[in-house]
Every structure is written in C-alpha cells, then in structure tokens.
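1. okay, structure incoming, though there's no sequence with it:
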C-alpha cells in the first residue's frame, strides 16, 4: 500500500503557536513516531531538535493549511519564518513540496506520475542537480509497469534539502522533542480537502480516509 501522508515544517515559531495558526490543538497522547501519517496517528505535531516545529498528517491533510481557506492558513505565519509542506501519495504516485517564507509562496515542485514534473518559483540552488539526476534515471529505466518512478523523489529530495527530513529515512532517537497527537480545534472534523487545488483530480480522491 505504501505511504500516503503529508507534513509541514515551520521554523522561527513555537510549536504551540503553529498549532493555533493551523486551527489544531495538542493532546497529552505521545504517539509512536513510526505510526505518523497512518490511521493510528492521523495527526501529530512536535518541536524538533533541529529547531523546526512540525505537523504530520495522514494522506494530504496539510494541503488544507496551504489551500483550505482564503487566505490560506500558512499566510498567518509571522515574519521571519520559513514553511515547507510536503505530500507523498504512493497509491497515486503523487509527490508535492511547497516552500513559503514570511507568509508568502516562494516555490513548489509537483509530480503527478509518469514523466510529469512541474517546478515553479524561486527554486533552491541545488534543485537543478536533484531534477537532472531524477530525469537521467527516469530516461534510463526499463520500460514496463514495474519500472521505478524516479521523478517521484524529486519533490521529496527538494524538501529534504531544506528540512533534512524524509518520511522513509530513519531519524535519530532525539529527533522529536515533544511529539504529541493533535486534533482539530473546536471539534471540527477534517475528513476531506475543503478547497483542493485544480490539479488535485489526479489523486483520485479528496477524502482523507
């Protein structure tokens, strides 16, 4: 089945402030880090040793932080701050990374499967090397339905270049400093993307389940 999860990292802000700006509330439950983004732990957050504050979610829930309101919730983030959102949907071979700074979008990278790769904005200097490596591997892959989708990793590697985090890589035991489950504020029930972006139809579903 693979990974179907998303995460959002923000620096220059306390984690409790981040949760409030995203309309989330921390509980006293301490989840297993290996369950992040699953049905067992659909929503969690933590302060990280690196100084970032983070929210981890099942499926594409952090997309609502990017697109679910007008203006988007990430526009509430104070200056100076940096925000990196990442979505990985292996069932549809979709990967996405979007970077905001001081409440404004800076760049995004999106892969919708196959040979599709779209990158816009003021991309980081190392992005060209990440993209070229992925495209070289993609062109060299063996044809057929079981070939590896190397472009899928481009957005994830671009995000990791900023945060030094990938969902499928091991982290140090002290990576999380205060990992707790989160719930929507005021009893709101988040079950589907409220305002999916126009390209989201490639995912096949706007439901979180």
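-> On my side now, so go ahead. None of the values given here were measured: they were computed from a predicted structure.
2. from here on, just use CA atoms for contacts and neighbour counts.
-> Noted.
3. which parts of the helix or strand hosting residue 119 are buried?
-> Assigned by DSSP states H and E, residue 119 belongs to strand 118-121. By 16 or more other Cα atoms under 10 Å, the buried positions in strand 118-121 come out as residue 119.
4. who are the packing partners of it?
-> Judged by 3 or more Cα pairs under 8 Å, 6 or more residues apart in numbering; DSSP states H and E, the packing partners of strand 118-121 are strand 104-111.
5. on that earlier part again, right, and the helix or strand after the strand holding residue 119?
-> Strand 118-121 is succeeded, C-terminally, by helix 127-140 (DSSP H and E).
6. which residues are contacting that next one?
-> By Cα atoms under 8 Å, 6 or more residues apart in numbering, the residues outside helix 127-140 that reach it are 115, 148-151, 153-154, 157-158.
7. just want the angle from the next helix or strand along the chain from that helix to strand 104-111.
-> Using DSSP H and E, the helix or strand that follows helix 127-140 in sequence is helix 152-163. Here the directions of helix 152-163 and strand 104-111 differ by 150 degrees (axes from the mean of the first three to the mean of the last three Cα atoms, to 10 degrees).
8. one more to weigh against that first structure:
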C-alpha cells in the first residue's frame, strides 16, 4: 500500500505556534500520525503532517506567506506510484524544488533553484545504486533525504520518543 501524505516543516516553531499559523488548534496526543492533520516537534522544527498527498499543494502565495521570517520545507509523498517532491522556502521565497515521479521512469528527477551542497552527492549515490539494481527505486529517496537533512524527519523512520498531536479545526 504505502504512504500517501504531505508534510510541512516550519523551522523555529513549536506545535502551538505552527497550529496558530495554520489557523487550527492542537488536539489530543496520538501514537502515530494517523489523524487527518498531525503535528510533531523536534528541537528545531514543527512538522505538520497531512493524511493524504496534496500535490501540487498549497499555492505559492500561501507558502510565501507562511515562510516569511523562517524556513519552510514542503514534502509530498505518494509511495504507491513512487512519487516524491520536496521544496525549501526561506523568508517568503522559493529556494529549491526537487521532484521524482518513478511510476514511468525510475531515473526521473527534476531539480530547480539553489540546491544544497549535498544534492549532487545524493544524486550520484542514488543513480549509482540504480545502475546496480533496477528493481528498487533509489531516486525516490533524493527529495526525502534533502528534506530530512534539514528537518531530521522522515515519514518512514520511527523513533519511540516522538510525540504526535492531532491538529483540529478551531472551535467557534
């Protein structure tokens, strides 16, 4: 089956601040990110996880607005078609975007913007592995690894100390 989610990483915010920015409230603590909208925070990032892939996602105007004064990482994942996309926004501007759509071509990779220094290393490693074993889609991980380098979060890596909270609509 696989994951079909989108998530946002907001540097420098806690869960309460991220919820306020997105005009929702923090609900109950939950064991995993299985609610329609979930939040998790590590020491530097608030991660907001949506229970479905919403690519192309929010319009650029929205991303520009919520990234003002901070870094924002946006990730979209559709594992059943091997689609992954990540982008970095900083202070209202798009910095880079990297996407992979492996359902037609496992070597598909689109990248624009001012990419991190590690992008080329990740690309070379993935394509080298892909050359050795064509049955596994290694290129799929490039956008996810770039996002994880910044946020220390991957949707498919479990840590027992992670606390997730449901985000809910504001009560009237």
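-> Yes, it's here. On a predicted model such as this, the values are computed, not experimentally measured, just so you know.
9. can you calculate the TM-score here?
-> With the length set by TM-score structural alignment, normalised by the length of the second structure, the two chains reach a TM-score of 0.86; 169 aligned residues with a Cα RMSD of 2.2 Å.
10. farthest pair within the contacts of helix 127-140 of the first structure?
-> 148 and 158 (18.6 Å; Cα to Cα).
11. looking at the two, which one has more neighbours?
-> The neighbour comparison of residue 148 of the first structure against residue 158 (other Cα atoms under 10 Å) goes to residue 158, with 26 against 14.
12. now the alignment partner in the second structure of residue 13 of the first structure. Nearest residue, chain neighbours left out?
-> Using TM-score structural alignment to pair residues, one finds that residue 13 of the first structure aligns to residue 13 in the second structure. Counting by Cα to Cα, 6 or more residues apart in numbering, residue 46 is the residue found nearest to residue 13 of the second structure once chain neighbours are left out, at 5.5 Å.
13. again with residue 164 of the second structure
-> That would be residue 40: by Cα to Cα, 6+ apart, it lies 4.8 Å from residue 164 of the second structure.
14. just residue 114 of the first structure next, same as before
-> Using Cα to Cα, 6+ apart and skipping residues adjacent in sequence, the residue nearest residue 114 of the first structure is residue 149, 7.0 Å away.
15. okay, and the residue nearest the centre of the first structure sits in which element?
-> Relative to the mean C-alpha position of the first structure, the nearest C-alpha, by Cα atoms, centre = their mean, is the one of residue 86, at 2.0 Å. Residue 86 of the first structure is part of strand 82-89, with elements assigned from DSSP H and E.
16. of all the contacts of helix 127-140 of the first structure, which comes closest to residue 172 of the first structure?
-> residue 157 (18.6 Å).
17. just checking, the residue nearest to residue 114 of the first structure touches residue 111?
-> No - Residue 149 of the first structure is not in contact with residue 111 according to Cα atoms under 8 Å; the separation is 10.1 Å.
18. the two: which has the busier surroundings?
-> Using other Cα under 10 Å as the criterion, residue 149 of the first structure and residue 111 rank with residue 111 on top: 22 against 16.
19. thanks again, I'm all set now.
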